[in-house]
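Peer 1: sequence first, then the predicted structure, then my questions.
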Amino acid sequence: MTSDWLVSYRPTPSAASLAAATRIVALPHAGAGPTVFRQAAGLLPDDLELLAAELPGHGKRLSEPPHRRSETLIAALLPAVVAAVQGRDWVLFGHSMGAFLAHELCRALRRAGHALPRRLIVSGRRPPNYPAPELDLHKLPDADFVHELTRRYDGIPAVIRNEPELLQLFLPVLKADFEVFETYRFSDEPPLDLPIAIWGGRDDPQTAQMDGWADLAAGPASQRLFDGGHFYLTDRPERFARALAEETTNDRT
């Protein structure tokens, strides 16, 4: 399946298996497109199909203006996800900014009366009700923004940092993504009625701030730690794919 919003790099091999496959909707970190999941998607078993989000301003949608508020982004993403998972067994995964969006998407699905995913997997980000420990980044001048982002996350690849033209193309989208979650204000709602898995890299400072995710879901909570930092999932895609398959299938009926 391929759409403007959701891209599958590895469709399951036959129509019959495609109909039976569990779908994993995966939301990437700030500034990223669906390609961050490309390697891992190709390593999943045949009965799992990963659909990676491609947001406006990212990847092949570079010419579209990026969203700057979570409300408009979730409202636009919601119908694409509903159409992709209608009547299907599915799991939702989000990393960093994607974890924040995954939680908000689940709350929007519930408000609209749609079925929730069988499991929510959040990775590499503090829960949305946890106060930000540092000042907003999206308001900083470009040079300060790059410095702080590199210090906190090692978040801009050197190949982009060292190429001024690439950096100038990349920064507006990245700043818009940070504006999405840095302008968000949490509102109380009942915990989501689903299990939640909390993932993080052992060397990522965000991991120490993730415990509060368990309070946002009424189902069982589990934790999985990986060797590595904030980008553990792309550093070792085979390890990430194996964990994703285990987490997705361990309670499937």
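Peer 2: Nice, thanks for sending it over. Residues are numbered from 1 along each chain as shown.

Peer 1: going by C-alpha atoms from here, please, whenever you check contacts or count neighbours.
Peer 2: Will do.

Peer 1: and Leu62, how far from Leu192?
Peer 2: As judged by Cα to Cα, to the nearest Å, Leu62 and Leu192 stand 33 Å apart.

Peer 1: run through the strands of the stretch 101-250 of the chain in chain order.
Peer 2: 119-123, 196-201, 221-226 (DSSP state E, counting those that start in this stretch).

Peer 1: take a look at this one as well, against the first:
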Amino acid sequence: MKTIILGFAGGCVRQVTNIFSDQIVSLSEKQLISIEYPGHPLQMHQPLMTNSTDLIQYLSSTIIQKCKNEDFQIVGYSMGATLIPFISEVLNRLGYKPKKLILLSADTPFLEKLYKIDTKSVLSLLIKSGLPSSIQQNKKARDFFITVMKSDLEILNDLSNRIKNTPLSIGDINTFFISGQDDPNTSRNFIYWKSLYPKAKFRTFPGGHFFAFDPKNNWNDYFSSIL
């Protein structure tokens, strides 16, 4: 079974792939496929997207192309996790049903609060998400990632507006939500996602929004067990 990896806002999917590779590669029947968002570091030849419908369609089409008639599961981190229900809905309509969905630090598209996209706020988010100091000090590189993050926040804002009138459904797909105990939004996120997917499984581990990047964290065994 193939495993699709989707990354977080403002970064490179390889950052997420690296923390999963040991768990996934150790299971020989699974094939890891990382999908970079257009305009991000591994897809710089493509234009950035600011419309959620376009990105969801792009990701859905890419998953179908890469998986074809093979079984697959989708793992997403932060923005990638938030996109999964929308992608899954499109895939289901087209007859491509994922076997499993694993959403790590899935942000709720809060209707009452959109993301700020001014440069100062965006740079602060990038630093929190682990932007290396070498990039922070390089204006060209820093400006590139600021532009990427602004584009991704437009996507999340678009999802916030879209979800008002678009009920989501992932049917009976085996679904897992995993978040950090110290992430200030975890409780509210779980309440929101549980209202949509009462049959999903929910689990927290020590740490904040990027809990999975802490090598001292003991979430690896659980993650391996649900793959």
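Peer 2: Looks like it arrived, so ask away. Note that the coordinates shown come from a computational prediction; the quantities given were computed from them, not determined experimentally.

Peer 1: count of neighbours near the aligned partner of Gly98 of structure 1 in structure 2?
Peer 2: Aligned by TM-score structural alignment, Gly98 of structure 1 pairs with Gly80 of structure 2. Gly80 of structure 2 has 25 neighbours, counted by other Cα atoms under 10 Å.

Peer 1: also Ser179 of structure 2?
Peer 2: 29.

Peer 1: cool, Leu159 of structure 2 as well?
Peer 2: 23.

Peer 1: residues in contact with it?
Peer 2: Ser52, Pro109 (Cα atoms under 8 Å, 6 or more residues apart in numbering).

Peer 1: which helix in structure 1 runs the most residues?
Peer 2: helix 164-182 (DSSP state H).

Peer 1: before we move on, back to that, redo the strands of the stretch 101-250 of structure 1 as TSV? Include distance to Arg107 of structure 1.
Peer 2: Converted to TSV, the strands of the stretch 101-250 of structure 1 look like this (distance: least, Cα to Cα, whole Å):
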stretch	distance to Arg107 of structure 1
strand 119-123	12
strand 196-201	14
strand 221-226	17
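
Peer 1: pick the most buried one from these.
Peer 2: Each of the strands of the stretch 101-250 of structure 1 was scored by mean neighbour count; the highest is strand 119-123, a mean of 27, by mean count of other Cα atoms under 10 Å.

Peer 1: and that one against structure 2, how far off on average?
Peer 2: Its aligned residues in structure 2 lie a mean 1.5 Å from strand 119-123 of structure 1 after superposition (mean Cα distance after the TM-score superposition for structure 1).

Peer 1: relative orientation of that strand and strand 221-226 in degrees?
Peer 2: 40 degrees (axes from the mean of the first three to the mean of the last three Cα atoms, to 10 degrees).

Peer 1: look at the residue most central in space within structure 2 and give its secondary structure.
Peer 2: In structure 2, the C-alpha nearest the mean C-alpha coordinate belongs to Gly80, at 1.5 Å (Cα atoms, centre = their mean). Under the three-state scheme (DSSP: H, G, I helix; E, B strand; the rest coil), Gly80 of structure 2 adopts helix.

Peer 1: residue boundaries of the helices in structure 1?
Peer 2: 15-20, 38-41, 70-85, 97-111, 142-153, 158-161, 164-182, 232-235, 237-249.

Peer 1: so which of the ones you listed comes closest to Ala217 of structure 1?
Peer 2: helix 97-111 (9.6 Å; Cα to Cα).

Peer 1: now for the equivalent of Ala75 of structure 1 over in structure 2, how many residues are close by?
Peer 2: Mapped onto structure 2 by TM-score structural alignment, Ala75 of structure 1 lines up with Gln57. Gln57 of structure 2 has 15 neighbours, counted by other Cα under 10 Å.
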